[in-house]
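Engineer: Dropping the sequence and predicted coords here.
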Amino acid sequence: MTETAEAATATGPAAARAAVPQDRTRYLTASGVALWGSQIGQVAVPLTAVTVLHAGAGGTSLLKTALTLPFVILGLPVGAWLDRVRRRPVMIGADLVRAAALTSVPVAAWFGCLTMTHLMAVVVVQGVATVFFDLATQSLVKDLAPGALLARTNARLATITQAAVIAGPPLAGWAAGLLSAPTVLLVMAAGYLWSAGWLSTLTTHEHPTGDAPRRRLLHEIGEGVAFVARQPVLRTVVIAGSMVNIGIAGVMTLLPVLALTELGWSEGTLGMFLGTGGLGGLIGAVTAVRLADKLGAGRAVLLVGIAVAPLAIAIPLLGRPVPGPLAATGWALVMLKVGFDSVLMTTFRQQVTPTGLMARVNGTMRVLFTGAVALGAATAGALATAVGIRWALAASAACLACVWIPIARSPLRRMTALRTAP
């Protein structure tokens, strides 16, 4: 071997391996900014509508719908398209689009020409760009975190997410009071530019999506849906995740009504109760990989589910006969399970999905999970009207309490090693 060849051998792969930790840090920084921005935006955008445009409940509800609808409509085609292209440029482009859209809001507000139509358009653009960003980032992580690093990277992402869920809304409210809601959106725009800057520094090469000839987009969408339907681990992830989303959506829809009207709680007390859930989710995300290493990943998911998921039944019994602090403890443990699963279930999904199908599988999952949220909220409202709030809460809690059953009946419970699909 020549001296030049030896140098290339020594520096090439070593440099590539050395780039992985740096790129993981950059990726987590960029994704963290986006996650925090999403949580802050869920408060800052409605506050802008209320404080600047004097919108009512109907207007803020439309804004919420406009933000989530793109995931249902675009999840499948965007997922299929992302399996044809490099994901990093898409993520950078999505950040730039979100930054430009958000910047237009404070500028219009300062000139006194902001309208509800303008704000609605910005929310729609935000939602569409977030579809592209989220599905791309869920696919890119497999290249940045090979092998056993995958679960640890997912754990860090889940920790960032839970921290944003806990602290993002209060931070948005405090910042809006200090700076004004439109100014908070300008800060968010700067954050998206920062995210794009970090993504532009990534050096890891994305794995090719394959040399298969391009077919009609509808056919490729069908391949992703069919793969999810026939893959037993993915089927279990879909069923368990949908049960969680249905249950949480129902609880979050009805609990404020129960707490504020029947129990006479203040908004602050309700916020503290829900905050215990965020804290539980954070603990679950932080401890997931460590416990999975000790028990085996699939066994850990099953045992934690059996141990804590049934505690969800305390929610419909809140105040009568279960006292608030005890119910809050149960809610924190249930959300610990949710945070725990968010790490390991995401890793399972990435492990069994080939690279060439990753974005399509992520898109299919996102559509199904978003639909489950909508179904949970709508069903809870209908049941509350028909049989009362507590019985409707009991139905939602039952979905959470039984989430371990499909896991116990699937091959997922036997998964131990963290392997990456080819």
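Structural biologist: Structure received. Numbering: from 1, shown residues only.
Engineer: going forward, measure contacts between C-alpha atoms and count neighbours the same way
Structural biologist: Noted.
Engineer: so where do the helices sit in the stretch 151-300 of the chain?
Structural biologist: 181-199, 217-230, 232-257, 267-295, 297-308 (DSSP state H, counting those that start in this stretch).
Engineer: Check which residues of the last one are buried.
Structural biologist: The one in question is helix 297-308. For helix 297-308, burial by neighbour count (16 or more other C-alpha atoms under 10 Å) applies to 297-306, 308.
Engineer: farthest-separated two in these?
Structural biologist: 297 and 308 (16.7 Å; C-alpha to C-alpha).
Engineer: try this one side by side with the last:
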Amino acid sequence: MSPLPRVAAGGLFRMREFRFLLAGAAAGQAGAQVTLVALPLVAVLELDAPAFQVGLLTAAETAAFLLVGLPAGAWIDRMRKLPLLVRADTVRALAMASVPLAGAAGVLTMAQLYAVALVTGVATVFFDVAHQSYLPQLLPRDRLVAGNGALEAVRSTSQVAGPGIGGGLVQLVGAHLAIAANALGYAVSALFLLGIRRPESTPQPAPGASLRADIAEGLRFVLGQPLLRVIAVTTALGNFFTAVLMATQTVFLVRVAGLEPAALGLMLSVSAVGGLAGALCAGRLAGRFGQARLIWLSALVTGPFALLWPLSGKGTTALFALASGVVFFGSVVYNVAQVSFRQALCPPRLLGRMNATLRFLMWGTLPLGALTGGAIAGAYGARAALWLCAAGFLLVPLPLLLSPLRRMRDLPSTVHEDRGETVATG
């Protein structure tokens, strides 16, 4: 593969390959954010599903991180990343397209929604791990924070515009037909990725390597590195309580707060402004406070605003939006800092396994949180689930505050592979 190009400051967007990667991310994220609103509304409004079944649907969307999270990384490290990204987008587009078709034919069921969520989730595992492993092939190490910040800005912009569009589409054409926007977004993403022309060689596994040995090597690298361990624990905890929120917020906002689909989408769009702000200023904040310090500060300062979720209700949904905006700001700043650190620290040959191992550890809590949220909402009401979520966000920073990160300003930049030791440079 050709060497990484030198990217001058401010020249990131002059790279054709990165522009296409960014455009594909924008298309896929836009469609996914429409579905964030539309898919649970299909269950709540069209299929009249109880709270637990809505939580089960959220769990199905994320179950793949537990089912295939670890082997996915070993497989991805043996494959070219770009063709895998295109195939994953194609599978997701076809799965999502089945929902409006079945809805139009009058045969849509919760069983199909579960199946679509599972298939899309598996494809998303492969897409996300390959995407994070592909970026360091396009950008030099000193531009990874800028590159991840740009991708987070795209994701956050989609989170601002997508839910509002999704709610409007649901109001206009119905929830199941609104899902077509997601299928279109994944298809457009695949087309942009096909436009990337950068040569990519097929990775060659070490002689005698096996899938089990490759998975074990990825686990040893992550678990042998103290800073990666604490990031994994913290993110897993945050994702668990985020899943409680995702599993119950539609039920709460529609059945308790009384929002119509368009108002629900608009409220979620307003909430996402915080995430966009976090993506736009993450790089500057890292420069001012230090990348290590920013990781724990972002969680500590923004987490308490989660208490506003259960305090909101009919006529006070602005509190819900404010809480989401501030918490999303902190989450995006945290993610830009820790993902860039992971990418810079890991040897290229281990990127897929490192990302997949961390996704398994960190995202594997999502289906558990969704099931917990759905069960509590079904038994005690959606507001009770939101109280659990709020209390959980107060606990998220604790692992970081008890770790060496608390005493660091900047993160180490190299790692000794054999022992997982970090070495600070510069």
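Structural biologist: Sure thing, it's come through. This structure is a prediction, so every number in the text was calculated from the model and none was measured.
Engineer: rewinding a little: closest one of the buried residues of helix 297-308 of the first structure to residue 271 of the first structure?
Structural biologist: residue 308 (22.1 Å).
Engineer: so what corresponds to that closest one in the second structure?
Structural biologist: The alignment partner of residue 308 of the first structure in the second structure, by TM-score structural alignment, is residue 302.
Engineer: In contact with its match, which residues?
Structural biologist: 326-327, 329-330 (C-alpha atoms under 8 Å, 6 or more residues apart in numbering).
Engineer: need the longest helix for the first structure.
Structural biologist: The longest helix of the first structure (DSSP state H) is helix 3-53.
Engineer: now for that one, which elements pack on it?
Structural biologist: helix 57-82, helix 116-144, helix 149-179, helix 181-199 (3 or more C-alpha pairs under 8 Å, 6 or more residues apart in numbering; DSSP states H and E).
Engineer: For those helices, give me CSV that also has mean neighbour count.
Structural biologist: Output for those, formatted as CSV (neighbours: other C-alpha atoms under 10 Å):
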stretch, mean neighbour count
helix 57-82, 19
helix 116-144, 21
helix 149-179, 20
helix 181-199, 22
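Engineer: got JSON lines for those, with distance to residue 282 of the first structure too?
Structural biologist: Output for these, formatted as JSON lines (distance: least, C-alpha to C-alpha, whole Å):
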{"stretch": "helix 57-82", "distance to residue 282 of the first structure": "24"}
{"stretch": "helix 116-144", "distance to residue 282 of the first structure": "20"}
{"stretch": "helix 149-179", "distance to residue 282 of the first structure": "5"}
{"stretch": "helix 181-199", "distance to residue 282 of the first structure": "23"}
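Engineer: Select, out of those, the one closest to residue 325 of the first structure.
Structural biologist: Minimum separation from residue 325 of the first structure across those (C-alpha to C-alpha) falls at helix 149-179, 18.4 Å.
Engineer: how far away is the spatially most central residue of the first structure from residue 362 of the first structure?
Structural biologist: Centroid-nearest residue in the first structure, with C-alpha atoms, centre = their mean: residue 161, separated by 7.3 Å. The gap separating residue 161 of the first structure from residue 362 of the first structure is 18 Å, by C-alpha to C-alpha, to the nearest Å.
Engineer: Residue 326 of the second structure maps to what in the first structure?
Structural biologist: Under the alignment (TM-score structural alignment), residue 326 of the second structure pairs with residue 333 in the first structure.
Engineer: Now name the helix or strand holding that match.
Structural biologist: helix 324-352 (DSSP states H and E).
Engineer: quick revisit: quick check, the match of residue 326 of the second structure in contact with residue 278.
Structural biologist: No. Assessed by C-alpha atoms under 8 Å, residue 333 of the first structure is found out of contact with residue 278, at 10.1 Å.
Engineer: Can you pull the residues that touch both of these two?
Structural biologist: Counting by C-alpha under 8 Å, 6+ apart, nothing touches both residue 333 of the first structure and residue 278.
Engineer: Residue 27 of the first structure - how many residues pack around it?
Structural biologist: Counted with other C-alpha atoms under 10 Å, residues neighbouring residue 27 of the first structure total 25.
Engineer: what's the spacing between it and residue 34 of the first structure?
Structural biologist: For residue 27 of the first structure, the distance to residue 34 of the first structure - C-alpha to C-alpha - is 11 Å.
Engineer: Alignment lookup: residue 155 of the second structure to the first structure.
Structural biologist: Looks like residue 155 of the second structure aligns to residue 161 there (TM-score structural alignment).
Engineer: dump the residue contacts of that match.
Structural biologist: Listed by C-alpha under 8 Å, 6+ apart, the contact partners of residue 161 of the first structure are 32, 35-36.
Engineer: run the last query once more with 10 Å
Structural biologist: Applying C-alpha atoms under 10 Å, 6 or more residues apart in numbering to residue 161 of the first structure gives the contacts 31-32, 34-36, 38-39, 155, 167-168, 278, 281-282, 285, 339, 342.
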